[in-house]
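A.B. asks: Pasted the sequence and its predicted model underneath.
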Amino acid sequence: MPAPAYAPPERYVARTLARAGSSFRFAFRFLPPRRRAAISAFYAFCREVDDAVDDAASTAQAESALAWWREELPRAFAGAPTHPAMQALLPHATDFGIREEQLRAIVEGCAMDIDHARYPDYASLQRYCHLVAGIVGEVAAGIFGQTHPQTTEYAHALGQALQLTNIVRDVGEDARRGRIYLPLDELERFGVATADIVDQRDTPAFAALMRFQAQRAHGWFDRALGLLPDCDRRAQQPGLMMAHLYRALLRAIEREGFPVLHRRTRLHPLHKLWVAGTVLAGGK
């Protein structure tokens, strides 16, 4: 729901970004001021919509919050935003090609968390990832600076990779919220019951299932990096930082044997700094 009226847009965005994961702060800090302001406002919008569902006390409250956002978007693009995130974002919309339908798609993706606690197969999960991460990547690529149409394909592939990594990392945490994003037909194929995940039972079958999920994410990382045109590689450095940071996280989870039912794996800040420096120095 809207932040208090006394919170100026810039202060609201700064507070939201301060709560962001350090991977995002690493990626954004290297941008020129105008692009950094735009991506920070966009992040604040995404965070607000996501929290409208995750922090809701009830399904009714989550539905009410998203209904409000469905009304806010056309109001904002008509020139009368009321939420500080939209007040901060709208001045950048024309410059960076941010469209109402893109933000509406993100809202609809977050709405899937209300009524899609399970996904029967990967095709249905892929649709969710497209809305909550692929579209986010598309908007972000435009803000970072896109000159080639194929960069949109790269952004969508990278969004899939990042979201699949999130799903691997957060299996236990999501299950405690009543959500299992792993496709049900794949659980069945590997002999893992939903009760095994809810009850945090590490089994050889669960480890095999997670290796399969990790390999799928790696495939999307490979696809994304192969799609990015050389002419946009420098402009897309923030996204490349996220790609390499998340892939390093995925590899750390693999090395640790997928402890994801019990805890969240994190990268050391010095490792993050090294990755950021490698990307800035021209590493791919």
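C.D. replies: Looks like it came in fine.
A.B. asks: switch to C-alpha atoms for all contacts and neighbour counts from now on
C.D. replies: OK.
A.B. asks: can you give me the helices in the stretch 1-150 of the chain?
C.D. replies: 9-18, 22-28, 33-54, 59-77, 84-89, 93-96, 100-115, 122-129, 135-144, 150-169 (DSSP state H, counting those that start in this stretch).
A.B. asks: Save the ones you listed as JSON lines, and put in distance to Pro229 too.
C.D. replies: Formatted as JSON lines, the helices of the stretch 1-150 of the chain follow (distance: least, Cα to Cα, whole Å):
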{"stretch": "helix 9-18", "distance to Pro229": "29"}
{"stretch": "helix 22-28", "distance to Pro229": "20"}
{"stretch": "helix 33-54", "distance to Pro229": "20"}
{"stretch": "helix 59-77", "distance to Pro229": "31"}
{"stretch": "helix 84-89", "distance to Pro229": "27"}
{"stretch": "helix 93-96", "distance to Pro229": "19"}
{"stretch": "helix 100-115", "distance to Pro229": "23"}
{"stretch": "helix 122-129", "distance to Pro229": "23"}
{"stretch": "helix 135-144", "distance to Pro229": "12"}
{"stretch": "helix 150-169", "distance to Pro229": "7"}
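A.B. asks: try this one next to it:
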Amino acid sequence: MEATVFDLTGAPAEYAMPAVRPTLEEAQAWCRHLATSHYENFHVATWFLPKRIRPYFESIYAFSRTADDLGDEVADKDTATRLLTTWEQMLDECYEAPERSVHPVFVALRKTIDETQVPKQLFADLIHAFLQDQLMTHYESMEGLLGYSKLSANPVGRLVLWVSGYHDEERALLSDKVCTALQLINFWQDVVEDWERGRRYLPIAEMQRFGVVDCLIAERRFTPEFAAMMTYLAGYAGEMLKQGGAVSGTVDRELGVTLKLFVKGGEAALGGIVAQGYDVLRARPSVSKMTKMKLLGGALAGKLAGAVFGAGTRG
């Protein structure tokens, strides 16, 4: 059966369609390279997972990273929309006629689908979030921002749980809180960068409530009003992260270590905002190397403890 011809013209060069279909081993290597070269924290976190399921995570990351870049790294919105629509069509093909898939992402992803039966909708939601980015650059309320995070962030956590063998809604809802909180924290860190890209994820309702206007962001002018707003927003995300963090205690020890590492990373990012006096306009708050080393040391200790004392809860 001949492969369907999909047009990825205009995409970043690294995501171009290959001339021939790669083998599964080649496709998985491509995904692994993408994961390890684009996002160090993801690579580090997956090291704490059982080796047999790391390829699942790498294929999921490759799918998400590529979709994100098709929407975010392509300047022309019409081109980005076309590319994302094509990416969704390729996802459909991966589920409906996988023998036709040629792109390494979908060759590797099909292996994950076959072995875990992961629902297509979780991947489709991510694409819809990136399509939404082409149309919406400002949000009126926190509810609107939470709706966006339901598409852009929450599917990632649900995918992680699913391919690890956890399919219940109770754990998924806790994961949603973690993922949404991490998304919000990222927005609070990137206020200036997002503004320069023509986007603002600070909800208008919260800005009006605290007396903050757009010109403060444009001029990078930090005021008591802006500080009060950021104090509230950071607390909001922190409480959500705390509530969702309980999910790490409901899964096997190795996955729990990875989930806890992401939660601790979010807490550290919030700590960076607080340490900067909530002035995210002066510079992007960051996590120190020493803090990162402590996080990794704690995660390593947790993994070693798992190896000695056995796995935790699963079901």
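C.D. replies: Here it is on my side, so go on. Not measured: the values here are computed from a predicted model.
A.B. asks: how about TSV for the helices of the stretch 1-150 of structure 1, with mean neighbour count and distance to Met241 of structure 1 added?
C.D. replies: TSV is the format used below for the helices of the stretch 1-150 of structure 1 (neighbours: other Cα atoms under 10 Å; distance: least, Cα to Cα, whole Å):
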stretch	mean neighbour count	distance to Met241 of structure 1
helix 9-18	17	17
helix 22-28	18	6
helix 33-54	20	15
helix 59-77	16	30
helix 84-89	23	23
helix 93-96	14	20
helix 100-115	18	22
helix 122-129	17	20
helix 135-144	23	12
helix 150-169	24	11
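A.B. asks: Just tell me which of those ends up closest to Gly226 of structure 1.
C.D. replies: Closest of the helices of the stretch 1-150 of structure 1 to Gly226 of structure 1 is helix 150-169, at 7.9 Å (criterion: Cα to Cα).
A.B. asks: Tell me the residues of structure 2 aligned with the closest one.
C.D. replies: Using TM-score structural alignment, helix 150-169 of structure 1 corresponds to residues 170-189 of structure 2.
A.B. asks: How far off centre is the matching stretch?
C.D. replies: In terms of Cα atoms, centre = their mean, to the nearest Å, the centre of stretch 170-189 of structure 2 is found 9 Å from the chain centre.
A.B. asks: can you check stretch 105-116 of structure 1 too?
C.D. replies: Here stretch 105-116 of structure 1 is found 13 Å from its chain centre; the criterion is Cα atoms, centre = their mean.
A.B. asks: Check stretch 56-73 of structure 2 too.
C.D. replies: Taking mean C-alpha positions (Cα atoms, centre = their mean), stretch 56-73 of structure 2 and its chain are 9 Å apart.
A.B. asks: residues touching the closest residue to Ala205 of structure 2 other than its chain neighbours, list them.
C.D. replies: Setting aside the residues directly before and after it, Ala205 of structure 2 is nearest to Ser141 in space (Cα to Cα, 6 or more residues apart in numbering), at 5.2 Å. Applying Cα atoms under 8 Å, 6 or more residues apart in numbering to Ser141 of structure 2 gives the contacts Pro203, Ile204, Ala205, Glu206.
A.B. asks: now the helices for the stretch 201-315 of structure 2?
C.D. replies: 204-210, 214-218, 224-244, 253-275, 289-309.
A.B. asks: Is Ala227 of structure 2 in contact with Tyr278, as I believe?
C.D. replies: Yes - assessed by Cα atoms under 8 Å, Ala227 of structure 2 is found in contact with Tyr278 at 5.7 Å.
A.B. asks: list the contacts for the counterpart of Glu219 of structure 2 in structure 1?
C.D. replies: The alignment partner of Glu219 of structure 2 in structure 1, by TM-score structural alignment, is Asp199. Going by Cα under 8 Å, 6+ apart, Asp199 of structure 1 touches no other residue.
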